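Sharing a model prediction with you, sequence too.
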Amino acid sequence: MTNIAVFASGNGSNFQAIVDAVRNGMLEANICLLVCDRPGAFAVERARTSGVETFVYTPKEFSGKAEYEKLISEKLAEANIDWIVLAGYMRLLGPVLLTAYEGRIVNIHPSLLPAYPGKDAIGQALAAGATVTGVTVHFVDEGMDTGPAITQVEVPISSGETHESLQAKIQEVEHSLYPAVLQTLINTQGESKNGTKAGTNLRFR
């Protein structure tokens, strides 16, 4: 069984969707750890309620990114983590984690990247007067939402759309899409280990 660690900074709705997918048999993985950089985040309570171990830290208590990522890396190694899954984690990853888990870190973003990267992608789309936005699942590199896209799903923006209504529409897509993409990545990894040629063009449109 594949071991995953979820990184989250806020409410943790995508973390919960992944937990639910595992419970429902839609995702064949063990959620071994939640990593959170905000002790008061609701994602931490979700993890505790779900029986998932947590590692919660405060970045300002460390001398820099390399120091706390080294500690995170040790926690991941202890749990034999195969994949890092970012789900609303509001920090760029540094060389320590990017090197240790190269090609095994994924993120979900509420836009059709490269459009509207960074914070408040929903607000950016509304401010731009866009008629369509979406969800992107992508591999993570050193940039802000710049890693190679795995798949994208469009979400239409209705006339009179509010931030809250558009967020609800996007989250509905995210909560089904992310577990499905993770399962496909796990399957692909398994095929590679077994010597079977794995598909590299994953699409969920």
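Nice, I can see it. Residues are numbered from 1 along each chain as shown.

Please count neighbours and contacts with C-alpha atoms only from this point.
Fine.

from the chain's centre, how far out does stretch 60-71 sit?
21 Å (Cα atoms, centre = their mean, to the nearest Å).

ok, and what's touching it?
The contact list for stretch 60-71, computed with Cα atoms under 8 Å, 6 or more residues apart in numbering, reads 59, 94, 95, 96, 97.

that's a strand at the fourth one, yeah?
Think residue 96. No. Counting by DSSP: H, G, I helix; E, B strand; the rest coil, residue 96 falls outside a strand, being helix.

In contact with it: list those residues for me.
Counting by Cα under 8 Å, 6+ apart, residue 96 touches 66, 69, 70, 73.

and the longest helix that the chain contains, which residues are buried?
Determined from DSSP state H, the single longest helix within the chain is helix 163-193. Residues of helix 163-193 classed as buried: 166, 170-171, 173-175, 177-189 (neighbour count, 16 or more other Cα atoms under 10 Å).

what helices or strands is it leaning on?
Counting by 3 or more Cα pairs under 8 Å, 6 or more residues apart in numbering; DSSP states H and E, the packing neighbours recorded for helix 163-193 are helix 13-23, helix 121-127, strand 132-139, strand 149-156.

and the angle from it to strand 132-139?
30 degrees (axes from the mean of the first three to the mean of the last three Cα atoms, to 10 degrees).

how close does the spatially most central residue of the chain get to residue 34?
With distances taken as Cα atoms, centre = their mean, the residue of the chain nearest its centroid is residue 86 (2.8 Å). In this structure, residue 86 lies at 10 Å from residue 34, with Cα to Cα, to the nearest Å as the measure.

One more to weigh against that first structure:
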Amino acid sequence: MENSTPSFISPQINSEDMKLEKPLRLGILASGSGTNFEAIAKAIDQQQLNATIPLVIYNNPQAKVKEKAVAFNIESKLLNHREFKRRENLDQAIVDQFKSYQVNWVIMAGWMRIVTPVLLEAFPHHVINIHPSLLPSFKGIKAVEQALEAGVKITGCTVHLASLAVDSGPILLQAAVPILPNDTPETLHIRIQQQEHKIFPLAIALAAKLYP
């Protein structure tokens, strides 16, 4: 579905901004359908983003991201969070896996787990998250529903460096999405996702230039 409503991306960047001399090695964390992973993988295949994805880690055995990884011939591993006593133990397992694949950037593409210092300190300033609101507004879960309940006219999505505080950290890119009078959480989420898929690869390239 094409987005027929206006949107904007801040800051404005072009194809030159995405050019990277050295390819990035991205480790993807995902918990669900994997649409943001797919957008990043497509950007790589289309040579818009100079990167490779050695490994996708997912924590939900039913996550559809596994099927998408297979379609792109990318290896995936299940690290079921229910099998770890503490968040730190899960994050250490993630670090061990990514380090073994020489990952240098961690991309939280719909990762529904709170990260700990174990992960952040292993990849300082190199963990990126995406959130379906214009941060700092509407942090946490059900951000789309929060925006509708608040009655705001514009929401959107934010790509930012992850930090210990949930949905905080330096903002890399944002895209705005107008809220229509008849929007439901489902229709609004679809339009926000369309913008997520556009800005996520751009934000990764921008982060690599800002935090080499």
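The structure has been received and is ready for your questions. These numbers come from a predicted model, not from an experiment.

TM-score of the superposition?
TM-score of the superposed chains, computed with TM-score structural alignment, normalised by the length of structure 1, equals 0.88; 190 aligned residues with a Cα RMSD of 1.2 Å.

okay, the helices and strands packed on helix 163-193 of structure 1 in CSV with mean neighbour count and distance to residue 109 of structure 1 next?
Formatted as CSV, these follow (neighbours: other Cα atoms under 10 Å; distance: least, Cα to Cα, whole Å):
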stretch, mean neighbour count, distance to residue 109 of structure 1
helix 13-23, 20, 11
helix 121-127, 18, 8
strand 132-139, 22, 5
strand 149-156, 19, 10
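
Rebuild the ones you listed as CSV, extending it with distance to residue 45 of structure 1.
Shown next, in CSV, are these (distance: least, Cα to Cα, whole Å):
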stretch, distance to residue 45 of structure 1
helix 13-23, 11
helix 121-127, 25
strand 132-139, 25
strand 149-156, 30
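
Map residue 94 of structure 2 onto structure 1.
With TM-score structural alignment as the criterion, the equivalent of residue 94 of structure 2 in structure 1 is residue 72.

swap in residue 120 of structure 2?
Residue 120 of structure 2 maps onto residue 98 in structure 1, by TM-score structural alignment.

And for the nearest residue to its match once chain neighbours are set aside, the neighbour number?
Among residues not flanking residue 98 of structure 1 along the chain, residue 141 sits closest, at 6.9 Å (Cα to Cα, 6 or more residues apart in numbering). By other Cα atoms under 10 Å, 20 other residues sit near residue 141 of structure 1.

ok, now which ones touch residue 141 of structure 1?
Counted by Cα under 8 Å, 6+ apart, residue 141 of structure 1 has contacts 93, 98, 147.

The first one: how many residues sit nearby?
This points to residue 93 of structure 1. Residues near residue 93 of structure 1, counting by other Cα under 10 Å: 18.

Now it. Nearest residue, chain neighbours left out?
Using Cα to Cα, 6+ apart, the closest residue to residue 93 of structure 1 is residue 142 (6.5 Å).

and the gap between the alignment partner in structure 2 of the one you found and residue 192 of structure 2?
Using TM-score structural alignment, the partner of residue 142 of structure 1 in structure 2 is residue 164. Per Cα to Cα, residue 164 of structure 2 is found 25 Å from residue 192 of structure 2.

now residue 182 of structure 2
Taking Cα to Cα, one finds residue 182 of structure 2 at 15 Å from residue 192 of structure 2.

before we move on, back to that, can the contacts of residue 141 of structure 1 go into a markdown table with extra columns for distance to residue 77 of structure 1?
Formatted as a markdown table, the contacts of residue 141 of structure 1 follow (distance: Cα to Cα, whole Å):
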| residue | distance to residue 77 of structure 1 |
| --- | --- |
| 93 | 17 |
| 98 | 14 |
| 147 | 24 |
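
show me what contacts residue 105 of structure 2?
Per Cα under 8 Å, 6+ apart, neighbours of residue 105 of structure 2: 24, 25, 26, 27, 123, 126, 127, 128.
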